[in-house]
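Asker: using only what follows, build the 3D model:
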Amino acid sequence: MVKLTLAQANTIIEAALAKSTASGFKPMGIAVLDESGNLKAFASEDGASMFRFDIARAKAWGAVGMGVSSRVLGERAKGNPNFFVSLAATAEGKFLPQTGAVVIKDATGNVIGAVGASGGTGDEDELICMAGVEAAGLTAG
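Answerer: Next comes the predicted model:
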């Protein structure tokens, strides 16, 4: 199986931050995780609040753990809130089903990681994550 490299993770972050800056978004925190939910790379822009890392990582952690974007998880949580509250508690706060993270897939469609962002709206966070993944030559899901 293809593994997410540090070079790819750094490319994702650099491209996501470039998209954020070009779009005039607030300072972002961006976390890239591997397929096991381990932190591969993180960046916090100057001026980003202290919560950005935890939120970005929790969005990405949920996405990679469940194999879908955090937007999908947020929609699923509406229909089954007790399960998602229990899941967040079981994950010791590392799981956040809110828009702003996408899974990273290789050329054959395997999930090899996830990227989450925090700083803007959920839509803004998701947009820059997708831009980062695409810049790395991978597929966002």
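Asker: C-alpha only now, for contacts and for neighbours.
Answerer: Noted.
Asker: which ones are touching the closest residue to Thr139 other than its chain neighbours?
Answerer: In this structure, Thr139 finds its nearest non-sequential neighbour in Lys105, 5.0 Å apart by C-alpha to C-alpha, 6 or more residues apart in numbering. By C-alpha atoms under 8 Å, 6 or more residues apart in numbering, the residues touching Lys105 are Val111, Ile112, Gly113, Leu138, Thr139, Ala140, Gly141.
Asker: where does the residue of the chain most remote from its centre sit: helix, strand or coil?
Answerer: The C-alpha centroid of the chain is most remote from Asn82, which lies 23.1 Å away (C-alpha atoms, centre = their mean). On the three-state scheme (DSSP: H, G, I helix; E, B strand; the rest coil), Asn82 is labelled helix.
Asker: quick one on the thing from earlier: now, which of the contacts of Lys105 sits nearest Gly93?
Answerer: For those, the residue nearest Gly93 by C-alpha to C-alpha is Gly113; the value is 19.0 Å.
Asker: to compare against the first, here's another:
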Amino acid sequence: MSDLTLDAASTIVTAALKAGRDLGLKPLAVVVLDARGALKAAGVEDGTSLKRAEIATGKANGALALGIGSRAIARRAEEQAYFVAAVTHVAGPAGLIPVPGGVLIKRDGKLVGAVGISGDTSDNDEKAALAGIEAAGLQAETGA
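Answerer: Sure, this is the predicted structure:
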């Protein structure tokens, strides 16, 4: 099976939120997109600031749009700011957020989706994403 199941996406959301609590992070928004960029699952904790879900979606969408984790997009934004600015305009309504926290999800090396998390520092958002993906028995690609 190569598709991202609802069960796996829900596990990612639940485990990422739990990791956030265990790490003492600020309230998180977690969004899981399938490989075609469609929303598969989401969870937003009480107390998140305005637009966190949209930022999380932009992190995941950007990772899918460029085929690399958003940590790599952040590096690319520093090296090729005009390129990332241009891609942002064609990334669609979900956008592209060039900071860590958007992680590609793979099963046996095949892309099945992406998770985006926003709420704490970008590095901490990414830690929660990794915990969620691992809990679902899938592989993560951060762009490190």
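Asker: neighbour-wise, which of the contacts of Lys105 of structure 1 leads?
Answerer: Neighbour count (other C-alpha atoms under 10 Å) singles out Gly113 as the most crowded of those, with 29 neighbours.
Asker: distance between the one helix or strand that one maps to and the chain's centre?
Answerer: Assessed by DSSP states H and E, Gly113 of structure 1 sits inside strand 111-118. Counting by C-alpha atoms, centre = their mean, to the nearest Å, strand 111-118 of structure 1 is centred 3 Å from the centre of its parent chain.
Asker: quick check: closest non-adjacent residue to the most centrally placed residue in structure 1.
Answerer: In structure 1, the residue lying closest to the centroid (C-alpha atoms, centre = their mean) is Gly116, at 1.8 Å. Spatial nearest neighbour of Gly116 of structure 1, excluding adjacent residues (C-alpha to C-alpha, 6+ apart): Ala101 at 3.9 Å.
Asker: I figured the one you found hits Cys129, correct?
Answerer: Yes: assessed by C-alpha atoms under 8 Å, Ala101 of structure 1 is found in contact with Cys129 at 6.5 Å.
Asker: what do those two both touch?
Answerer: Common neighbours of Ala101 of structure 1 and Cys129 (C-alpha under 8 Å, 6+ apart) are Val115, Gly116, Ala117.
Asker: in structure 1, what range does the lengthiest helix in structure 2 match?
Answerer: For structure 2, the helix that runs over the most residues, judged by DSSP state H, is helix 6-22. Mapping helix 6-22 of structure 2 onto structure 1 (TM-score structural alignment) gives residues 6-22.
Asker: hang on, the earlier thing: which ones are touching the residue nearest to Gly116 of structure 1?
Answerer: 56, 59-60, 63, 69-71, 114-117, 125-126, 129.
Asker: by neighbours, which of these wins?
Answerer: Val115 (40 neighbours).
Asker: what's the closest non-adjacent residue to that residue?
Answerer: In space, and not counting its chain neighbours, Val115 of structure 1 is closest to Val32: 4.4 Å by C-alpha to C-alpha, 6+ apart.
Asker: map that neighbour across to structure 2 for me.
Answerer: Using TM-score structural alignment, the partner of Val32 of structure 1 in structure 2 is Val32.
Asker: wasn't its match part of a helix?
Answerer: No: assignment of Val32 of structure 2 by three-state DSSP gives strand, placing it outside any helix.
Asker: which residues touch it?
Answerer: Applying C-alpha under 8 Å, 6+ apart, one finds that Val32 of structure 2 lies in contact with 9, 12-13, 39-42, 57, 60, 113-116.
Asker: could you dump those residues to CSV with distance to Glu134 of structure 2?
Answerer: Formatted as CSV, the contacts of Val32 of structure 2 follow (distance: C-alpha to C-alpha, whole Å):
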residue, distance to Glu134 of structure 2
Ala9, 11
Ile12, 8
Val13, 11
Leu39, 20
Lys40, 17
Ala41, 16
Ala42, 17
Thr57, 20
Ala60, 17
Gly113, 14
Ala114, 13
Val115, 12
Gly116, 15
